[in-house]
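**Q** turn this into a model:
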Amino acid sequence: MQLLKRMEKAEARLQEQGAAAYLPQAARQPPLGPCASRAQRHFDLAQRLADSLGFTVPVRLKIDQNGLGHGAVGMLKIWAENSRHRAEIVGVMVSESPGHDDPGAVMRPFKKRDEMWLATRALLQPDPGTGVCRLRLRTDRNAAIQLTTPKLQYNSGGHTVIESKKAMRARGMKNPDRAEAVLLAVYEPEPIIRRGGGLLV
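**A** Next comes the predicted model:
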């Protein structure tokens, strides 16, 4: 978050100096509405960060495609076609069944939403041999609270189910939108093979 703020300040200084040639091409296109402009700014900052780190693959943006997310995915893909950004848009249907099911697994996710939570949980668990976690998160307090809010449950088929948002609201909990943004950042609905970049899972 602090890095993004520094990048925003740097961009503001460039604009004040009239250095439009250094800004992304997308930022020099016709103005967008307030919400779209904010999304565009985040795209530009993410891409500039990736470029500064020497990444050769595009920024990947994963969106829950259920409900309103379906329209957002379609709009952002059109933006990409119109060169407003270079990001790869990935729609995730969290209500779908996972691509694979291991009957022998201790925890078998019922839907992709459950798989998302369980996959991140596994990444945060210390390795029994080394005691080192594969993933460490630096989040704000709200996201940290939301990541520990849903209950772990099981259905009649023996699948692991994460407490639904409706059930969470019924017991006075807020929508875990910030937590799910963190989950989507590390979750890949399908394995991806990059040329020369190995396998992302």
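**Q** please make it C-alpha for all contacts and neighbour counts, starting now.
**A** OK.
**Q** in the protein, mark out all the strands, start to finish.
**A** All strands of the chain, identified by DSSP state E, fall at 60-64, 88-92, 152-154, 160-162, 192-194, 198-200.
**Q** go through these and pick out the most buried.
**A** strand 160-162 (a mean of 21; mean count of other Cα atoms under 10 Å).
**Q** to compare with the earlier structure, here is another sequence to fold:
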Amino acid sequence: MTQSVFAQQAPSSFNCNTIDEQALAQAELYKHIEAQAQTIAPTLDLLTDRDRRIIATIIERTPEEIKTIWIEAGITVWVQFVDGGRLAFDRNWFAIKVQEVKATLPETPRERNERLSSELEAACIKFGLTHGQIDWLSFSTTLYLNRLCIGFIGYNRANQWYSRRNQLGGSRTADSVDAAIASLGVRQPVAA
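**A** Model (predicted):
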């Protein structure tokens, strides 16, 4: 007795593992591995937002397009873009352009707050004071001498330091943080 088995083969055009599928799977795997590597040991981005704005202004691109920058052989500045492209510039020319752009680029609120915070910290050390938590939106804080509140200090929109003895009192403006603190009656400690 003969037995017949019916088997249907897939058409010759059918390929369950096409190159496109393999390429997509490989790209997905690489993306996953890169994400895990960033989680374990994140890459440090040495460029600040201001650096990116300066570079973008010089080369007439957007800051988001700038990935990194490096100097090769001490004479060539390379700018790497997020999309993989690169541009090369003479180091001396690029340095001159950076100084020109830096001088004209406005300060961001964050940069302003960082600058004011460092000025305030230096003045507090000089006068032997401490300060409370800084209100970053208005850049103001409370000043203390030996845990005793001596007044309030801040920086206004007219780019002046101000100080006042109490919360609702009148403010006195000054050109420097040292002058604003001195207007509260605080003097620098004298070394013995």
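**Q** just give the TM-score of the two.
**A** A TM-score of 0.22 describes the superposed chains when it is computed by TM-score structural alignment, normalised by the length of the second structure; 73 aligned residues with a Cα RMSD of 5.7 Å.
**Q** returning to what we had before: how about a markdown table for the strands of the first structure, with distance to residue 123 of the first structure added?
**A** Below are those laid out as a markdown table (distance: least, Cα to Cα, whole Å):
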| stretch | distance to residue 123 of the first structure |
| --- | --- |
| strand 60-64 | 18 |
| strand 88-92 | 20 |
| strand 152-154 | 17 |
| strand 160-162 | 17 |
| strand 192-194 | 18 |
| strand 198-200 | 14 |
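**Q** between those strands, which gets nearest to residue 75 of the first structure?
**A** Proximity to residue 75 of the first structure, assessed across the strands of the first structure by Cα to Cα, is greatest for strand 88-92 (10.0 Å).
**Q** can you give me the angle that closest one makes with strand 60-64?
**A** Interaxial angle, strand 88-92 of the first structure versus strand 60-64 (axes from the mean of the first three to the mean of the last three Cα atoms, to 10 degrees): 20 degrees.
**Q** other SSEs contacting strand 88-92 of the first structure?
**A** strand 60-64, helix 68-81 (3 or more Cα pairs under 8 Å, 6 or more residues apart in numbering; DSSP states H and E).
**Q** figure out which of those is closest to residue 180 of the first structure.
**A** Closest among those, using Cα to Cα: strand 60-64, at 8.9 Å.
**Q** nearest residue to residue 177 of the second structure other than its sequence neighbours?
**A** Leaving aside its chain neighbours, residue 177 of the second structure sits nearest to residue 161 (5.9 Å; criterion: Cα to Cα, 6 or more residues apart in numbering).
**Q** any buried residues in the helix ranked longest in the first structure, and which?
**A** In the first structure, taking DSSP state H as the definition, the longest helix is helix 34-52. Buried residues in helix 34-52 of the first structure, defined by neighbour count with 16 or more other Cα atoms under 10 Å: 40-41, 43-49.
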